[in-house]
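# Just to be clear, the model below is a prediction. Sequence and coordinates:
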Amino acid sequence: MSRLSIDLHECCRNGRRIDAELNGAIEAACDKRIKTVEIIHGKGSGQLKKRVLRFLQQPEVKARYHRLEKDSKNHGRLFVHFKH
């Protein structure tokens, strides 16, 4: 498995659930040595994307992944790349 995908549309109004989903995806990627996590946040007003980016910029989270890529063709998703 080289890619893990999470969709945050269902939990967009619940901040704790968003953080739990993101933490779970990061943990799974590290444990299973998955190279890429695709985070689907949707286009909308951009508030969910900002929340996801703030979460990923936390020092303890940022230390776990290699780089962050914004999809140039679809502004409603991000890719988090890991170097294991």
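That came through, no problem.

# drop to CA atoms for contacts and neighbour counts, all remaining ones
Noted.

# which residues in the protein form strands?
Counting by DSSP state E, one finds strands in the chain at the ranges 3-7, 36-40, 67-70, 77-81.

# Can you give the distance of the lengthiest helix in the chain from its chain's centre?
Assignment by DSSP state H gives helix 15-32 as the longest helix of the chain. Centroid separation for helix 15-32 versus its chain: 8 Å, with CA atoms, centre = their mean, to the nearest Å.

# just stretch 68-82 next, same as before
Offset of stretch 68-82 from its chain centre (CA atoms, centre = their mean): 9 Å.

# Need the residues that contact that stretch.
Stretch 68-82 is contacted by residues 29-30, 34-43, 49, 64-67 when judged by CA atoms under 8 Å, 6 or more residues apart in numbering.

# structure B:
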Amino acid sequence: MLKVDLHDVARDGAAIERALREAFEEAERLRVKCLQIVHGKGTGQLKRRVDRFLKEPQVKAVTRNIDHDSRNWGRLFIYFRWPERNRA
């Protein structure tokens, strides 16, 4: 499972976007089943940015399920459904 912790970039919108994109690219490259995103509890602004990112069409296309951690509301688990790779 891959993990991205957004605490270090919480005040930089471009860095948040970059961290999320890089995590998704790495998840796709490795074909992991799950990505853990730690957005923290805070005021909820960072969580809203993550939620907006997760609604993008290219992200939704490969997302099977999103689980909120019932014991830690500052963490999400993204489960993927990767398309079959073309075998040439």
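Sure thing, it's come through. Note that the coordinates shown come from a computational prediction; the quantities given were computed from them, not determined experimentally.

# that older thread, matching residues in structure 2 for the longest helix of structure 1?
The counterpart of helix 15-32 of structure 1 in structure 2, using TM-score structural alignment, spans residues 13-30.

# And the contacts of that stretch?
Contact with stretch 13-30 of structure 2 is made by 2-4, 6, 9-10, 33-35, 50, 53, 82, as judged by CA under 8 Å, 6+ apart.

# in it, what's buried?
16-17, 19-20, 23-24, 27-28 (16 or more other CA atoms under 10 Å).

# Farthest pair within these?
Comparing all pairs in the buried residues of stretch 13-30 of structure 2 by CA to CA, the longest separation belongs to I16 and E28, at 18.4 Å.

# List the buried residues in stretch 56-65 of structure 2.
62-63.

# Can you give the distance from it to the centre of its chain?
So, by CA atoms, centre = their mean, the centroid of stretch 56-65 of structure 2 is 10 Å from its chain's centroid.

# Just tell me the aligned range of it in structure 1.
Counting by TM-score structural alignment, stretch 56-65 of structure 2 pairs with residues 58-67 of structure 1.

# First-to-last residue distance for the matching stretch?
With CA to CA, to the nearest Å applied, stretch 58-67 of structure 1 spans 13 Å between its terminal residues.

# just stretch 55-63 of structure 1 next, same as before
Taking CA to CA, stretch 55-63 of structure 1 runs 12 Å from one end to the other.
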